[in-house]
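Need the 3D shape of this:
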Amino acid sequence: MIYTAGEMLAEFVSHEIGCTLQKTTTFSGPYPSGAPAIFIDQVARVGGAAAVIGAVGDDPFGEMLRHRLATDGVDISHLHTSKTLTTGTAFVSYFEDGSRTFVFHMDGTAADDFAAIPTLPQGSTLHISGASLGNPNIRAMIEGMLAQMEGRGTVSYDPNIRPELMRDPSVRQVIDQIITRCDIFLPSDSDIAALYPGQTAETVILDLLEAGKKIVVVKQGANGVLGSDGTAMIRLPALAVHEVDPTGAGDCFCGTLIGLLDQGRPFKEALAAANIAGALHVTRRGPMEWNPTLSDINEHLEIAPA
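Sure thing, here's the model as predicted:
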């Protein structure tokens, strides 16, 4: 079983490029969102055994999240419903260069209000999204879950580094702890630049594999993906698509990769499928409005040679 934990959010996406969330304009939403939610939904969409740990409010946004995750096959038995706090929210606007600005409402909402943390079964996989680490309550929960995984299963980590997190010593300490502990490391190019300035993606991959990681993959956006499981270094080009909304593409990539690996798929096959899934994901507005199924992915899939 693959578990993840963290913020469950309702997201609203601006249609106007460059509005900076400072003017009245047109938005779409609410959409089910939150990096852990996007990831675990995609695990289920590709047939993986998936469970989520988090909280939503007893409100329409919370019901939307519960319904989407359960309908797609995620075990929501550890998704707490708060009777006193509302579901967390996020608002996002894009710029011409593809960058984004967000306004999050998580602190003091159901997004960081948790019931007791369950003990994960032996042999479980725990996926950690770095986007969750900025919230102290969520960070503490993740630290507790990481501690119980010692000798019990696999830990995968998508750093999703933000500059403000790197400036917070308490957060940076946890980031370093997770990098040391994780078995599967899934950074982006920008994560590599923040964590290992001046080093190439290939050098970081080789160094971390030598240090004991089982799999290291670097997501490179329009340049595709580079990764290894300790055998060959595999580089795959990106699928050419029309980008509508990039939010959640990395989480979709990770959900596909981890979901397929957990089902026993070979690394090269799982990596190629994840590369396609991340590209397809950006072609519709909304952070998980196209978490593609295996059938969707297979329409575009060709296993590239190493």
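
contacts and neighbour counts: CA atoms only from here.
Noted.

Which positions in the one helix or strand Q177 maps to come out as buried?
Using DSSP states H and E, Q177 sits in helix 169-181. Residues V171, R172, V174, I175, I178, I179, R181 are the ones in helix 169-181 that count as buried (16 or more other Cα atoms under 10 Å).

Can you list the neighbours in contact with that helix?
G130, L133, G134, E143, L146, V155, Y157, P159, L165, M166, F185 (Cα atoms under 8 Å, 6 or more residues apart in numbering).

List the residues that contact the second one.
Shown in contact with L133 (Cα under 8 Å, 6+ apart): R139, L165, V171.

rerun that using 6 Å as the cut-off
Contacts of L133 were listed using Cα atoms under 6 Å, 6 or more residues apart in numbering, and they are R139.

for the first one, same thing?
If a contact means Cα under 6 Å, 6+ apart, then G130 has D158, P159, N160 as its contacts.

and the gap between it and D97?
Distance of G130 to D97, given as Cα to Cα, to the nearest Å: 23 Å.

One more: the fourth one?
From E143 over to D97 the distance is 35 Å, taken as Cα to Cα.

which of these two has more neighbours?
Counted by other Cα atoms under 10 Å, E143 and D97 do not tie: E143 has more neighbours, with 15 against 8.

let's see this one next to it:
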Amino acid sequence: MSDGQVAVLGECVADGFVTGSARGELTLRVLPGGSPANTAVALSRLGTPTRFLGRLSHDSFGALFRAHLNASGVDLTGCVSAAEPSTLAVATLDESGQAAYSFYAEGSADWQWSTAELTAERAGDVSCLHTGSIALVHAPGADRIEELLARIAARATVSIDPNVRAGFVDLAVYRERMLRWCALADIVKLSDDDLEAIHPGEEAERACDTWHAAGARLVVVTRGPEGALVSLDGERVTVPAPVVTVVDTVGAGDSFTAALLHRLRSHGLLGGRLDTLDLDRAGDAAAFAARVAALTCSVPGADPPWARDLTGDGSPRARLP
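Below you'll find the predicted structure:
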């Protein structure tokens, strides 16, 4: 198995949070976000060498993204400097800290991948390529991403998080493509909300079996405070979620994905088809991921923990009460 970088492919999004309203004006606090970018930041902070593949605009949001990713130690040499504007998402938080987003993304940089830009050479010598979210479903770049996954699967583990955005992309697109993604992926991680959007009313175990049959070896379904379901070739275990005072859930799922990949890499399991992975180690990786996600929920915005925030066994050192 390879101990090379983990590459994360996808979008950076400027997350705007309303902080005030007065005299006919609305005040936004803008933070760097986007599910793939959040995942790359969380991976790098945990200590995994991480390469981000994105199209970063020359605008002020693009400068914010570069500074944020650089500060977390993410390798940006695989990025494209783009003339198009950045994507903006305005978040509304409910009483439980869950975020709903309104997207402003017409003609933005993230989705404009060309075949010439998105090459295996740009990904580099990586042990794993993770992607998902809007970049995987938004034309014209979505097809280019699937083409890259097919090319790189022969030498790297492929991980996908659909991260469904029903307000931005028609759910039919996810339903149409999900089995195709599972045929490309070794790891599929999604939330129970994603599951309900793609397979409404279906039990998680049955959906997992469908995705295993399509090709995905490891499927993890996160369930918020109820933990996560881990399914490896149909063998299953449930891991608990730590009790935490939730500030908001922004970026928690991305932190879970990053921590799952980080833990699998630390066991030397990335770089192939997960042939030596067993259910015990899959459960261990998911339990570690749940602890990292809980730490992210304990602070505002997508601000995942650093390795120094965890003890040697992955238990929280800080942030949790």
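
Can you list the buried residues in the biggest helix by length in structure 2?
Here the longest helix in structure 2 is taken by residue count, with DSSP state H as the criterion, and it is helix 279-297. Using 16+ other Cα under 10 Å as the test for burial, helix 279-297 of structure 2 gives 279, 282-297.

same check, this time on stretch 69-81 of structure 1
Those would be L69, D72, G73, V74, D75, I76, H78, L79, H80, T81, for stretch 69-81 of structure 1 by 16+ other Cα under 10 Å.

rewinding a little: give the other helices and strands that the longest helix of structure 2 contacts.
Using 3 or more Cα pairs under 6 Å, 6 or more residues apart in numbering; DSSP states H and E, the elements in contact with helix 279-297 of structure 2 are helix 252-266.

ok, 10 Å please
helix 35-46, strand 218-222, strand 228-232, strand 235-239, helix 252-266 (3 or more Cα pairs under 10 Å, 6 or more residues apart in numbering; DSSP states H and E).

Please identify the most buried of the ones you listed.
helix 35-46 (a mean of 29; mean count of other Cα atoms under 10 Å).

If you compare the directions of that one and helix 279-297, what angle comes out?
With axes from the mean of the first three to the mean of the last three Cα atoms, to 10 degrees applied, the angle from helix 35-46 of structure 2 to helix 279-297 works out at 100 degrees.

distance from helix 35-46 of structure 2 to structure 1 after superposition?
With mean Cα distance after the TM-score superposition for structure 1, helix 35-46 of structure 2 departs from structure 1 by a mean of 0.9 Å once superposed.

got the angle for that helix vs helix 252-266?
Using the same axes, to 10 degrees: helix 35-46 of structure 2 against helix 252-266 is 50 degrees.

The helix or strand that comes right after helix 35-46 of structure 2 vs structure 1, average offset?
Beyond helix 35-46 of structure 2 on the C-terminal side, the first helix or strand identified by DSSP H and E is strand 50-53. Taking mean Cα distance after the TM-score superposition for structure 1, the mean distance separating strand 50-53 of structure 2 from the aligned residues in structure 1 is 1.0 Å.

could you point out which element follows strand 50-53 of structure 2?
According to DSSP H and E, the helix or strand after strand 50-53 of structure 2 is strand 55-57.
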